[in-house]
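>>> Got a predicted structure here, sequence first:
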Amino acid sequence: MAYEHILVETADDVTTITLNRPERLNACPPDMAAEIRDVLADPGEARAILITGAGRAFCSGADLAGRGDQSIGGGRGAYDSLSRSYNPMMMEFTRCPVPIVTAVNGPAAGIGCSIALASDFAIAGKSAYFLQAFVNIGLVPDGGASWMLPRMVGKARATEMMLLGEKIPADKAAEWGLIYKSVEDAGLLADAQALAQRLAKGPTLALGVMRRNIAKALEMSYAVALHSEAEGQRIAGDSKDAVEGAVSFLQKRKAEFKGE
């Protein structure tokens, strides 16, 4: 399917989504959010998803110009855009049945920061940075940032990011545990692709259950988490990949998962 604001390509069981508005540093209008949501909601035959940006940025945030004068001059327009477009996209990151890797090339600001950090593995080039810029324009963090950041880096660092609105360079983000790792810019895409392909060769059903349980565990009690794990084992245990995993273990060879 052809999209207006993103490029989508599938190869070797990995679907790559490229945010494709380089002339605006891949600023994300509501229509781009809807397109990303569409791919995440139905990854088709893909067993992993990789998201990156065209040009010199990952995503510079929501496109205020693209959201219209109402969202700039008043809160109602921003509320509507979040409720109808951006929030449904962010929810799809949690629902997606396959692992997601983000290759962060340059600025990841505002909703772009949320997109980058909502993945299972965020890999950033050393020139990249993460920015909660809302305070600089008199707004508040959105895209799930106020939920994600305290859980990822703790209250003090989340407060620093949101209330001071300063750039967090890739190396610092890795040191904080905000992202998976920071790599040299030249090797960013290759590293991200290698990781996505590794995930695509894994037991797809089990990986999907794992990522859902991780997301739910941030809110559930220990007892509920134990029950959720048991349910997950029941689902994954009935898969062909689980049979292959057991047989390969007994045969002392590397498992060859088919995503079934």
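Done, it's in. Nothing here was measured: the structure is a model prediction, and the numbers come from that model.
>>> For the rest of this, base every contact and every neighbour count on C-alpha atoms.
Noted.
>>> Report the central residue of this structure.
In the chain, the C-alpha nearest the mean C-alpha coordinate belongs to Ser119, at 2.5 Å (CA atoms, centre = their mean).
>>> What is the neighbour count of the nearest residue to that one once chain neighbours are set aside?
Distances taken as CA to CA, 6 or more residues apart in numbering place Ile100 nearest to Ser119, at 5.0 Å, with adjacent residues excluded. Per other CA atoms under 10 Å, the neighbour tally for Ile100 reads 28.
>>> same thing with the one 5 residues further on?
As a burial measure, the neighbour count of Asn105 was computed by other CA under 10 Å and equals 26.
>>> Would you confirm that Val101 contacts Leu50?
Yes. Using CA atoms under 8 Å, Val101 makes contact with Leu50 at a distance of 4.8 Å.
>>> Run through the residues that contact Arg95.
41, 212 (CA atoms under 8 Å, 6 or more residues apart in numbering).
>>> and if we set it to 10 Å?
40-41, 208, 211-212, 215 (CA atoms under 10 Å, 6 or more residues apart in numbering).
>>> Tyr129 now?
57-58, 104-109, 113, 166-173.
>>> Just the ones in strands from those residues, please.
In this view, the contacts of Tyr129 that belong to strands under DSSP state E are 104, 107-109, 168-169.
>>> Pick out the most distant pair among the residues you listed.
Val104 and Ile168 (12.8 Å; CA to CA).
>>> what is in contact with these two at once?
Residues within reach of Val104 and of Ile168 at once, by CA under 10 Å, 6+ apart, are 128-130.
>>> for the host helix or strand of Val39, the distance to its chain's centre please.
Element membership for Val39, per DSSP states H and E: helix 30-41. Relative to its parent chain, helix 30-41 has a centroid offset of 13 Å by CA atoms, centre = their mean, to the nearest Å.
>>> returning to what we had before: who touches both of Val101 and Leu50?
Residues touching both Val101 and Leu50 (CA under 10 Å, 6+ apart) are 16, 119, 121-122, 192-193, 195-196.
>>> Provide the secondary structure category for Ala156.
With DSSP: H, G, I helix; E, B strand; the rest coil as the basis, the three-state label of Ala156 is helix.
>>> For it, give me its contacts.
When contacts are counted by CA under 10 Å, 6+ apart, Ala156 touches 149-150.
>>> nearest residue to Arg76 other than its sequence neighbours?
Arg76's closest residue in space is Gln70 (CA to CA, 6+ apart), at 7.4 Å.
>>> Got another one to weigh against that:
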Amino acid sequence: MSYEHILFTEVDGVATLTINRPQVLNALHTGVIAEMIHAVDRVRDEGTARVLLLTSTGRAFCSGADLSGGGAGGGEESKLPRSAPDAGKVLETHFNPLMERLFSLPVPFITAVNGAAAGAGCSYALAGDIVIAAKSAYFLQAFVNIGLVPDVGSTWLLPRLAGKARAQAMMMLGERIKAETAADWGMIYQVVDDEALMDTANALAAKLAKGPTQSYALIRAGIRACMDVTLTEGLMVERHNQLKAGRTADFAEGVTAFLQKRPAVFTGK
């Protein structure tokens, strides 16, 4: 597939997916999402990338669904009578499959939020394992302004990150949450100066690309599995994941390097 709406590169184990529609603040329609899914599937299936970095061009990370270009209500649902639209159809066919893919990646996933992250863009930004935001960035759930509800995992993700009270107020009031506030609330990992964003994100990606990839994958899966289970069930998840991690070549290398008092050289195996 040739890409029209995104940029995709892979260098030294770091795959960088960049939404490239700055003229519309990187708004998303089905074509953009299809390209993003294709790129994420490459990361999953080709096995050469050891980390995914998601960012965007221009002054916004993503303004959400492109309401004028099939982002919400385009595709098959546009054939329905105007009196009976299915505003959720495109979630089922495009937006949600992308979110599921991002969560189930076998490699770490970083987001570098370079500006406004609204609606679906907010969801994708906050889905990162590690979220770094520029000081000028903000997060917004403004669905109430057009009579819709937050989607693309927002009502699942935000209460877990910011707590029910803050998440609910953010969604019901349609308030902008500045990057520094988001960091204070525990929504994101770090805020940096705008000009330092990509250097910071790239340095972090490079570090993760040299780490124990399978361990990272098990950490990602373990956290997701343990968010909705009892302590006893969580302990069992950890027990099974430790079994898998203990059988990797990176574990053997890590122990050897520790005993030899040298830095470990992980291969992701």
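Okay, I see it. Everything numeric here is computed off the predicted structure, so don't read it as measured data.
>>> on that earlier part again, name the nearest of the shared contacts of Val101 and Leu50 of structure 1 relative to Cys96 of structure 1.
Using CA to CA, the shared contacts of Val101 and Leu50 of structure 1 come closest to Cys96 of structure 1 at Ser119, 10.2 Å.
>>> what lines up against that closest one once you look at structure 2?
Using TM-score structural alignment as the criterion, Ser119 of structure 1 maps onto Gly128 of structure 2.
>>> what do you get for Ser221 of structure 1?
Counting by TM-score structural alignment, Ser221 of structure 1 lines up with Thr230 in structure 2.
>>> Give the burial count for that match, as a bare number.
Neighbour count of Thr230 of structure 2, defined by other CA under 10 Å: 10.
>>> go on, Arg166 of structure 2?
Residues near Arg166 of structure 2, counting by other CA under 10 Å: 13.
>>> List the contacts of the spatially closest residue to it that is not a sequence neighbour.
In space, Arg166 of structure 2 comes closest to Pro159 once its chain neighbours are excluded; the distance is 7.6 Å by CA to CA, 6+ apart. Residues near Pro159 of structure 2 by CA under 10 Å, 6+ apart: 165-168, 187.
>>> Equivalent analysis for Gly186 of structure 2, please.
Per CA under 10 Å, 6+ apart, neighbours of Gly186 of structure 2: 160-163, 180.
>>> how does it look with 8 Å?
Here Gly186 of structure 2 is in contact with 161-162 (criterion: CA under 8 Å, 6+ apart).
>>> What does Asp38 of structure 1 correspond to in structure 2?
Here Asp38 of structure 1 is matched to His38 in structure 2, going by TM-score structural alignment.
>>> ok, now Leu139 of structure 1?
So, by TM-score structural alignment, Leu139 of structure 1 is matched to Leu148.
>>> hang on, isn't the residue nearest to the centre of structure 1 packed against Phe93?
Yes. Contact criterion CA under 8 Å: Ser119 of structure 1 and Phe93 qualify, at 7.1 Å.
>>> related to what we said a few turns ago, now the residue nearest to Arg166 of structure 2: how far from Met187 of structure 2?
Going from Pro159 of structure 2 to Met187 of structure 2 by CA to CA, to the nearest Å gives 10 Å.
>>> Quick one: the helices in structure 1, in order.
Secondary structure of structure 1 (DSSP state H): helices located at 30-41, 64-67, 69-73, 75-81, 87-95, 111-117, 145-159, 170-176, 188-200, 204-217, 222-237, 240-250.
>>> Relative to Asp12 of structure 1, which of those is closest?
Asp12 of structure 1 lies closest to helix 188-200 among these, at 7.1 Å (CA to CA).
>>> Tell me the mean distance between the closest one and structure 2 once they are aligned.
When structure 2 is overlaid, helix 188-200 of structure 1 sits 0.7 Å from its aligned residues on average, using mean CA distance after the TM-score superposition for structure 1.
>>> Can you give me the stretch of structure 2 that that helix aligns onto?
Using TM-score structural alignment, helix 188-200 of structure 1 pairs with 197-209 in structure 2.
>>> what comes up buried for that stretch?
Under the neighbour-count criterion of 16 or more other CA atoms under 10 Å, stretch 197-209 of structure 2 has 197-198, 200-202, 204-206, 208-209 buried.
>>> and if you look at stretch 233-253 of structure 1?
236, 239, 241-242, 244-245.
>>> Excluding sequence neighbours, find me the nearest residue to the corresponding residue of structure 2 for Glu160 of structure 1.
Counting by TM-score structural alignment, Glu160 of structure 1 corresponds to Ala169 in structure 2. Counting by CA to CA, 6+ apart, Ala169 of structure 2 lies nearest to Glu175, which is 7.9 Å off, once chain neighbours are set aside.
>>> The one you found is in contact with Val144, isn't it?
No. Using CA under 8 Å, Glu175 of structure 2 is not in contact with Val144, being 10.4 Å away.
>>> Now for the counterpart of Ala182 of structure 2 in structure 1: which residues touch it?
Matched across to structure 1, Ala182 of structure 2 falls on Ala173, judged by TM-score structural alignment. Contacts for Ala173 of structure 1 (CA under 8 Å, 6+ apart) come out as 129-130, 179.
>>> Which positions within stretch 219-227 of structure 2 qualify as buried?
Using 16+ other CA under 10 Å as the test for burial, stretch 219-227 of structure 2 gives 219-222, 226.
>>> What's the local residue count around Arg44 of structure 2?
Neighbours of Arg44 of structure 2 (other CA under 10 Å): 19.
>>> how close does Lys258 of structure 1 sit to Arg211 of structure 1?
Separation of Lys258 of structure 1 from Arg211 of structure 1 (CA to CA): 19 Å.
>>> Just give me the match in structure 1 for Gly246 of structure 2.
That one, Gly246 of structure 2, aligns with Gly237 by TM-score structural alignment.
>>> Just give the nearest non-adjacent residue to its match, would you?
If the residues on either side of it in the chain are set aside, Gly237 of structure 1 comes closest to Val243, at 7.7 Å by CA to CA, 6+ apart.
>>> Among the shared contacts of Val101 and Leu50 of structure 1, which one sits closest to Lys252 of structure 1?
Looking across the shared contacts of Val101 and Leu50 of structure 1 and measuring by CA to CA, the closest to Lys252 of structure 1 is Leu195, at 24.0 Å.
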